[in-house]
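Engineer: No sequence on hand, only this structure:
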C-alpha cells in the first residue's frame, strides 16, 4: 500500500527542507523522483542540490539527462518515472500521478502560507484517503523538527 506523507511548510523554504528529506531517502536505499510544475523550478533545484551544503551534494539528474535512468534522484516536470523510483516527491502543487499506487511512498511538500497550495493539499489528502492510501501529516515545531500531527 502506498504511504503518503504531507509536509506542511510554514516560515521555511522548500530549498531548506527538500535536501535533508532526499538525503534520508537515499540513506534508506530508495530511488526518488521529484516532480515540480515548471522547468524553471526544476533547473533551479538542479543547481541547488549540487551546492546546498559545502560538504555535501545529492547525486541527481534531470529528466533530460542521458543517464537519468541510472540516477538515484531524478527531477521531472511530468508524471514520468525514468529511474524506476519507489518514492515520489510532489512539489509546487504537482498533482498526484495516475500511477500513485505504484510507489511505496509519496511525499507532498506544500507551502502552508499559500492558499492555492493549501487547497491543493487538501484535495490531494481527500483523494489519497479515498484511494485507501495510508496518509500522515507533518508540520515543523518551533525548533524546525518535523512532528506528526493527527
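Structural biologist: Noted; the coordinates are in hand. Computed from a predicted model, the values in this text were never measured in an experiment.
Engineer: contacts, neighbours, all on C-alpha from now
Structural biologist: Will do.
Engineer: I'd like the next helix or strand past the longest helix along the chain.
Structural biologist: Looking across the chain with DSSP state H, the single longest helix is helix 115-130. Per DSSP states H and E, the first helix or strand lying C-terminal to helix 115-130 is strand 134-140.
Engineer: which residues make contact with the longest helix of the chain from outside it?
Structural biologist: 4, 6, 92-93, 95-96, 108, 110-112, 134-135 (CA atoms under 8 Å, 6 or more residues apart in numbering).
Engineer: Report the buried members of those.
Structural biologist: Among those, the ones that count as buried by 16 or more other CA atoms under 10 Å are 4, 6, 92-93, 95-96, 108, 110-112, 135.
Engineer: Show me which pair in those residues is furthest apart.
Structural biologist: Farthest-apart pair in the buried ones among the contacts of helix 115-130 is 92 and 135; separation 19.1 Å (CA to CA).
Engineer: okay, now the one to match up with it:
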C-alpha cells in the first residue's frame, strides 16, 4: 500500500517542462537507490521519455529501459497501458488518471504542469490518494522559480 504521494507543481504550462523536471527527479531518486517505474499514456510518450532520459545531461547517466524488452534490466523502467514492473517501489504517474494498482507502490510521484487536463486529473488523483489514507506532500515549484 502506498505510504506517500508527492505532487511537484511546476509554474510552466509547457508539457516539455514536465519531461525536463522528470529527468532531474529520476536522477535524484535513482541516486538514492530506488527502483522507479514511469507510467506514460502511450508508447509514443514512453519513447519520448526514453529519449529525454538519454539526452538529459552529457555528464549524467540514468540507466533505464522500456518495459517489454526482456533482455534489459535497469532501475528505471518506462511503460504504458497495463504494463507494470516487478517492483513496487516508486511509481511516477505521467498518465492523467491513476490506476488502482498504482496504489500498491510505496511511493507515487505526480509532476504537474499548468494545463487544464493535467490540473483536472491531478486534482482527481489527489482526492483518490486522500480517500485511501495516503500521506500527500505538495512541492510547489512555482514559489522557487520567481
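Structural biologist: Perfect, thanks for sending it. Treat the numbers as computed from the prediction; the structure is a model and nothing was measured.
Engineer: Quick check: TM-score for this pair?
Structural biologist: Here the superposed chains carry a TM-score of 0.87, computed using TM-score structural alignment, normalised by the length of structure 2; 142 aligned residues with a CA RMSD of 1.9 Å.
Engineer: Point out the ones among the contacts of helix 115-130 of structure 1 that are inside strands.
Structural biologist: Among the contacts of helix 115-130 of structure 1, the ones falling in strands (DSSP state E) are 4, 6, 108, 110-111, 134-135.
Engineer: Widest-spaced pair of those residues?
Structural biologist: Farthest apart among those by CA to CA are 111 and 134. That separation is 21.4 Å.
Engineer: how many neighbours does residue 100 of structure 1 have?
Structural biologist: By the criterion of other CA atoms under 10 Å, residue 100 of structure 1 has 19 neighbours.
Engineer: Could you do the one 3 residues further on as well?
Structural biologist: Burial of residue 103 of structure 1 is recorded as 17 neighbouring residues (other CA under 10 Å).
Engineer: what's near enough to touch it?
Structural biologist: Contacts of residue 103 of structure 1 by CA under 8 Å, 6+ apart are 2, 85-88.
Engineer: most surrounded residue in the residues you listed?
Structural biologist: Of all the contacts of residue 103 of structure 1, the highest neighbour tally under other CA under 10 Å goes to residue 88, namely 26 neighbours.
Engineer: And that residue? What does it align with in structure 2?
Structural biologist: Using TM-score structural alignment, the equivalent of residue 88 of structure 1 in structure 2 is residue 91.
Engineer: Do a quick rundown of the helices in structure 1.
Structural biologist: Assigned by DSSP H, the helices in structure 1 fall at 14-27, 39-51, 115-130.
Engineer: Run the chain-centre distance for the shortest one.
Structural biologist: Right, the one you point to is helix 39-51 of structure 1. In terms of CA atoms, centre = their mean, to the nearest Å, the centre of helix 39-51 of structure 1 is found 14 Å from the chain centre.
Engineer: Now it on structure 2. Mean distance?
Structural biologist: Taking mean CA distance after the TM-score superposition for structure 1, the mean distance separating helix 39-51 of structure 1 from the aligned residues in structure 2 is 1.0 Å.
Engineer: In structure 2, what stretch matches that helix?
Structural biologist: Aligned by TM-score structural alignment, helix 39-51 of structure 1 corresponds to residues 43-55 of structure 2.
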